[in-house]
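Trainee: Provided below are the primary sequence and the corresponding predicted coordinates.
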Amino acid sequence: MTEPVPHTTARVLPSGIVLSVAENETVMAAAHRAGYYWPTICGGHARCARCVMEIEDGAEAMSEASDEERSTLRKIRGAFRPESERLACQTTLRADVTVRRRGVRPQEPRNQQ
């Protein structure tokens, strides 16, 4: 019998979606695994900042930002404010959080050809 993978939850506002986030999994990867679309242009490489999420509660429960994430947020958003916003494609969790990101929604089924 395998042991369960430790997980935390990310509550996404305004949709109210609650994601189960596995250990060492990014918030965006957890959304994709659960069948949700999370807005991105670069596909999770910390280049576009399209996946940025506002932190409502739990900033202290988020992983430390990489130099790449800091640089992208400074360049695109004008500043790096880890207490108020992070990239979902780079952020892992140590405890439950609440974030705000419009556009997170169930993925549309792909056309069957």
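Mentor: Noted; the coordinates are in hand.
Trainee: rest of the way, CA atoms for contacts and neighbours
Mentor: Fine.
Trainee: So in this structure, which helix runs the longest?
Mentor: When the chain is scanned for its longest helix (criterion: DSSP state H), the result is helix 67-77.
Trainee: Name the residues that touch the next helix or strand after that one?
Mentor: Once helix 67-77 ends, the next helix or strand along the chain (criterion: DSSP states H and E) is strand 85-87. Identification of contacts with strand 85-87 by CA atoms under 8 Å, 6 or more residues apart in numbering yields 46, 49, 51, 52, 53, 54, 55, 65, 69.
Trainee: what's the spacing between the first one and residue 18?
Mentor: Same thing as residue 46. The spacing between residue 46 and residue 18, counted by CA to CA, to the nearest Å, is 23 Å.
Trainee: And those two? Which one has more around it.
Mentor: Neighbour tally, residue 46 and residue 18, criterion other CA atoms under 10 Å: the higher count belongs to residue 46, 24 against 15.
Trainee: adding another structure so you can compare the two:
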Amino acid sequence: MGKITFRPSGKQINVRAGQTLLQAARAARVYIPQRCGGHASCQMCKVIVEQGELLPHSPLELRKLTEADLASGVRLSCQARAGRGDCVVSIPASKLKSVVAAALERQKYELEDEQ
């Protein structure tokens, strides 16, 4: 049995070998966006493996990820399966959330300049 740590929340959960990261995240109450039900078709559930190792990529995961993704440790959480060791994965911020945060920051500065 290994332990998965999810960043940025820092939540940890013990997982059995073969459990997907998406299943582990749900059990730990960590939100990973996805809409395809775990079939790797939406590719929204990408995470980055920062430390540790998971089981090897599935053929489906290899077809869906780019060479750049594979080289930088990106995995599809619906396909990536835990091994026996501990692992730390990072959940990237959603692009929409980043855009909204940047717009709010700009608006804040514009309001400060007017005063």
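Mentor: Everything's here; your move. Remember, predicted model here, so these are calculated numbers, not experimental data.
Trainee: care to give me the TM-score?
Mentor: Scored by TM-score structural alignment, normalised by the length of structure 1, the superposition of the two chains gives a TM-score of 0.70; 92 aligned residues with a CA RMSD of 1.9 Å.
Trainee: that older thread, from the contact counts, what lies against the longest helix of structure 1?
Mentor: Packed against helix 67-77 of structure 1, as judged by 3 or more CA pairs under 8 Å, 6 or more residues apart in numbering; DSSP states H and E, are no other helices or strands.
Trainee: now it, how far from the chain's geometric center?
Mentor: Centroid displacement of helix 67-77 of structure 1 relative to its chain, using CA atoms, centre = their mean, to the nearest Å, is 15 Å.
Trainee: So for that helix, what gets flagged as buried?
Mentor: Of all the residues in helix 67-77 of structure 1, those buried under the rule 16 or more other CA atoms under 10 Å are 69, 70, 71, 72, 73.
Trainee: How about the fourth one: what's its closest non-neighbour residue?
Mentor: Okay, so that is residue 72 of structure 1. Setting aside the residues directly before and after it, residue 72 of structure 1 is nearest to residue 47 in space (CA to CA, 6 or more residues apart in numbering), at 6.0 Å.
Trainee: Is it correct that residue 42 of structure 1 falls within a strand?
Mentor: No - the secondary structure assignment for residue 42 of structure 1 gives coil rather than a strand, going by DSSP: H, G, I helix; E, B strand; the rest coil.
Trainee: which one in structure 1 is aligned with residue 91 of structure 2?
Mentor: Under the alignment (TM-score structural alignment), residue 91 of structure 2 pairs with residue 101 of structure 1.
Trainee: Next, count neighbours for that match.
Mentor: Applying the criterion other CA under 10 Å, we find 17 residues in the vicinity of residue 101 of structure 1.
Trainee: residue contacts, it?
Mentor: For residue 101 of structure 1, counting by CA under 8 Å, 6+ apart, the contacting residues are 12, 13, 14, 52, 53, 54.
Trainee: how about the third one, what's its partner in structure 2?
Mentor: Alignment note: residue 14 of structure 1 maps to residue 8 in structure 2; criterion TM-score structural alignment.
Trainee: Verify the stated contact: that match with residue 93.
Mentor: No - between residue 8 of structure 2 and residue 93 no contact is recorded; they are 9.2 Å apart, counting by CA atoms under 8 Å.
Trainee: list the contacts for the most centrally placed residue in structure 1?
Mentor: Nearest to the mean C-alpha position of structure 1, by CA atoms, centre = their mean, lies residue 88 at 2.5 Å. Taking CA under 8 Å, 6+ apart, we find residue 88 of structure 1 in contact with 26, 27, 28, 51, 52, 53.
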